[in-house]
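Novice: what follows is a predicted structure for the sequence shown.
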Amino acid sequence: MSAEKELARALWLNEADTRAVMAALGDGARFVGGAVRNELLGETVGDIDIATAETPERASALLAAKGIKVVPTGIDHGTITAVMPTRHFEITTLRVDVATDGRRADVAFTGDWVEDAKRRDFTINALYADADGTVHDPLGTGREDIKARRVRFIGDASARIAEDYLRVLRFFRIHAWYGAGEPDAEGLKACADAREGLRQLSGERVRDELLKIAGADNAGAAFRQMAAAGILSIVLPEASRLDRFEKLVDIEANQLFKSDPLLRLASTLDLDAGGVAALASRLKLSNRDRDRIEAMLTDKTKIVAYLSIKEVRKALYIIGVQTFKDRVMLGWAEDRKGHNTFQWRAMLAMADSWVRPDFPLTGEMIKQSGVPEGPEIGRVRREVEEWWIDADFTDDEFSIIERLKAVVQATVY
């Protein structure tokens, strides 16, 4: 295969929907950014972005002519989305920045691939590929940086950051996922110098980047580097447990677990319910994510490596599978001995296979035992349920009825 068409065999490039979109757009379209970068690095390709010399209106017309649905997702900035059965393609007209304020840019459309490349963030993200797999490096620096796994800003690092302060966090994120060795010194200094600009960003944008950084294999180093540069204290001042965070990252990597960014982020924290609520408000966390973090940080159930099978089942019933597994992972990350891997893994396996038992005592059964209607029904039920849990969820109906009778005789007047 010729060097010019080195991506010709990429699976995503040869998918029917990909080829259909590129054919509709014609010769003025190229793949750009993450898909090209990841394919060259041998990494998994997710989203497929396309750059085109056509205006958004013209690109939309070309796609519509081939029966492809188009959504004007960011048409003021030149972006439309082609909706296909297997995936969506974000298509953006070549552009240059006219004015920026550190959060957003006013753009003008262009037909110049070099000018489009100059406005991007990092050299390894400014590579393009034709539909036949031919790779283009308009700035002449991306290919070498890809080979070295070197994350560098395009041109002057400070100028690139001033265009959008989120690039400070993107620098650490891209390096954590794709870089090798220490971060680029010029880029690191520019990020540290520009850290106050991060205060301008919305909670949503900061949250998304923090979670993406946390999900990387090299997240531990990235967070330490951010802390050393004075950046973490701005975007996540609550992060007081980087020791636990780094251990958790190592556990997930060594045990071949899928990374859990939210769990990792929570592992940096030592907060009460009020602290979690304040964090969730600032970072605009979903209610579900807020509740999950609060549960794992505030739950007081005893979770240690030497729990018995009975104790595991009891904990699972009381706090639920998700909180139990989160507590196990946090406990594992704080295990001083470091040789209880089998026990921690066994508890996770039990949680994955556990089926919640149904408490067989009904309200009707309680009423028939002589308990009057009202709050006493619930109180008696809870009393018997506590015994049933301690009895390891016995299914012996006779024993359950006998316990009910004993509770009623002793406490119901």
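Specialist: Ah, there it is. What you see is a predicted model; the values in this text were computed from it and never measured.
Novice: from here on, contacts and neighbour counts on C-alpha atoms
Specialist: Will do.
Novice: ranges for the strands of the chain?
Specialist: In the chain, the segments counted as strands under DSSP state E are 29-32, 48-52, 69-74, 79-83, 88-93, 95-100, 105-109, 128-129, 135-136.
Novice: how much space separates A180 from F172?
Specialist: Using C-alpha to C-alpha, to the nearest Å, we find A180 at a distance of 12 Å from F172.
Novice: actually A148, not the one I wrote
Specialist: Remark: distance between A148 and F172 (C-alpha to C-alpha) = 17 Å.
Novice: and the strands of the chain as CSV, adding mean neighbour count and distance to F324?
Specialist: Formatted as CSV, the strands of the chain follow (neighbours: other C-alpha atoms under 10 Å; distance: least, C-alpha to C-alpha, whole Å):
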stretch, mean neighbour count, distance to F324
strand 29-32, 25, 42
strand 48-52, 23, 37
strand 69-74, 16, 40
strand 79-83, 20, 40
strand 88-93, 23, 37
strand 95-100, 17, 46
strand 105-109, 16, 45
strand 128-129, 26, 46
strand 135-136, 22, 48
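Novice: could I get the ones you listed as a markdown table with distance to L330?
Specialist: A markdown table is the format used below for the strands of the chain (distance: least, C-alpha to C-alpha, whole Å):
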| stretch | distance to L330 |
| --- | --- |
| strand 29-32 | 39 |
| strand 48-52 | 36 |
| strand 69-74 | 40 |
| strand 79-83 | 40 |
| strand 88-93 | 37 |
| strand 95-100 | 42 |
| strand 105-109 | 41 |
| strand 128-129 | 42 |
| strand 135-136 | 44 |
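Novice: take a look at this one as well, against the first:
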Amino acid sequence: MEVTTLRHDVSTDGRRATVSFASDWRDDAARRDFTINALYADPATLEISDWFGGLDDLAARRVRFIGDAHQRIREDHLRILRYFRFQARFGAQIDAASEQTCRDLAHTLKGLSRERVAMELLALLALPDPSPTVERMAGLGVIDVVLPEAGRCGLEALRALVAAEQAAGVEASPLRRLAALLPPSPAVAETVAARLRLSRSQRARLIAAAGRLDSDRENPRALAYAEGVDSAVDRLLLTSVDPAAVLGWQVPDLPLKGGEIVANGVGAGPEVARTLREVERRWIGEGFPARERVLELLSEVLSDR
């Protein structure tokens, strides 16, 4: 729950507003973005005040700007992205006039802080199925402004990812979905993460997901062992592979130490590390067998020297 005061806009520049305190509920409602966000309820009587038709719009699942859409967006350019987020969440009817206004003013998004754009974009991508809305945003030229790296392939990848998440029963991840919109390139992901001012952990996850390969599908648990379970789930879903093999899997530790290799006659030094890596490679290839088999693998590796 958020508690705020009644306010009245004194001036706006598309990025921030200078406000003064107010005492009139209707004036406060008039500065809101959408009619469904301008509904007020008296906590004592539960009487609803609706000055702009928000109840009708809510019943019709229609997202509509209060008053003149151009003016509302000129006050805060982020309202373009908010419009599409609310449309993806609540909307069934598309308001053609609002969408045309978003198209006309899409260029104004360039003046916003990157953090605000990122927050709104990720909030949109976190919704159950944002893909139809994102495709419409692309058609209107909005995606080109905030995420020019996303092309037709990215839109198709997002649609496929949402279907894969739902089929696997995996919780949606906005960062995974952002990765779907981008080419499978860690360098591109790094550029996007820097531009959107993502956190260090967000940046790492996005870049890891962008490093997906077709070969990831060959051994999902080997992927999880190398990259971690969360990263493996992202990469498998992004390549339309069921991640069931790694969901809930506890990544094992190789049950072999360097000292055991030395005890088998290998001189201390680089040869120990090479032997350990070869045993590990075979252990992974055999599906992470128990220690007894690992010791057999060690004997086989030493015999092959």
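Specialist: Right, received. Where do you want to start? From a predicted model like this one, the values you see are computed outputs, not experimental measurements.
Novice: next, the TM-score between them, please.
Specialist: Scored against TM-score structural alignment, normalised by the length of structure 2, the superposed chains reach a TM-score of 0.91; 303 aligned residues with a C-alpha RMSD of 2.2 Å.
Novice: the more surrounded of A180 and F172 of structure 1?
Specialist: Just comparing A180 of structure 1 and F172: by other C-alpha atoms under 10 Å the higher neighbour count belongs to F172, 28 against 14.
Novice: show me the contacts for the more buried one.
Specialist: 213, 222, 226 (C-alpha atoms under 8 Å, 6 or more residues apart in numbering).
Novice: give the aligned equivalent of it in structure 2.
Specialist: In structure 2, the residue matched to F172 of structure 1 (TM-score structural alignment) is F84.
Novice: gap between that match and M137 of structure 2?
Specialist: 8 Å.
Novice: returning to that earlier point: kindly indicate which of the contacts of F172 of structure 1 lies nearest F393 of structure 1.
Specialist: Using C-alpha to C-alpha, I213 is the member of those that lies nearest F393 of structure 1, at 42.3 Å.
Novice: tell me, how many residues neighbour the equivalent of the closest one over in structure 2?
Specialist: Counting by TM-score structural alignment, I213 of structure 1 lines up with L124 in structure 2. Burial of L124 of structure 2 is recorded as 24 neighbouring residues (other C-alpha under 10 Å).
Novice: let's have the contacts of F172 of structure 1 in TSV, adding distance to W113 of structure 1.
Specialist: Converted to TSV, the contacts of F172 of structure 1 look like this (distance: C-alpha to C-alpha, whole Å):
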residue	distance to W113 of structure 1
I213	30
A222	32
M226	33
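Novice: those in helices, which ones?
Specialist: Per DSSP state H, helices hold the following members of the contacts of F172 of structure 1: 213, 222, 226.
Novice: pretty sure the second one is touching Y178, no?
Specialist: What that stands for is A222 of structure 1. No - with contact defined as C-alpha atoms under 8 Å, A222 of structure 1 does not count as touching Y178 (11.8 Å).
Novice: out of the two, which sits in the busier spot?
Specialist: Comparing A222 of structure 1 with Y178 by neighbour count (other C-alpha under 10 Å), the higher total belongs to A222, at 25 against 20.
Novice: aligned partner of that one in structure 2?
Specialist: In structure 2, A222 of structure 1 lines up with T133, judged by TM-score structural alignment.
Novice: which residues touch its match?
Specialist: Taking C-alpha under 8 Å, 6+ apart, we find T133 of structure 2 in contact with 84, 87-88.
Novice: chain center to stretch 221-233 of structure 2: distance?
Specialist: Mean-position distance between stretch 221-233 of structure 2 and its chain equals 19 Å (C-alpha atoms, centre = their mean, to the nearest Å).
Novice: quick one: it aligns where in structure 1?
Specialist: Under the alignment (TM-score structural alignment), stretch 221-233 of structure 2 falls on residues 313-325 in structure 1.
Novice: what comes into contact with that stretch?
Specialist: For stretch 313-325 of structure 1, the surrounding residues in contact (C-alpha under 8 Å, 6+ apart) are 292, 295-296, 301, 348, 351-352, 354, 356, 389-390, 392.
Novice: quick one: buried residues of that stretch?
Specialist: Within stretch 313-325 of structure 1, the residues scored as buried using 16 or more other C-alpha atoms under 10 Å are 313-317, 319, 321, 323-325.
Novice: follow-up on the earlier one: could you measure from the closest residue to the match of I213 of structure 1 other than its chain neighbours over to R136 of structure 2?
Specialist: Leaving out its chain neighbours, the residue that sits closest to L124 of structure 2 by C-alpha to C-alpha, 6 or more residues apart in numbering is R85, at 4.9 Å. Remark: distance between R85 of structure 2 and R136 of structure 2 (C-alpha to C-alpha) = 12 Å.
Novice: when the two are compared, which one has more neighbours?
Specialist: Shown here are R85 of structure 2 and R136; by other C-alpha under 10 Å, R85 has more neighbours (24 against 14).
Novice: and the gap between that one and M137 of structure 2?
Specialist: Separation of R85 of structure 2 from M137 of structure 2 (C-alpha to C-alpha): 11 Å.
Novice: again with A96 of structure 2
Specialist: Distance, A96 of structure 2 to M137 of structure 2, by C-alpha to C-alpha: 13 Å.
Novice: fine by me, we can end here.
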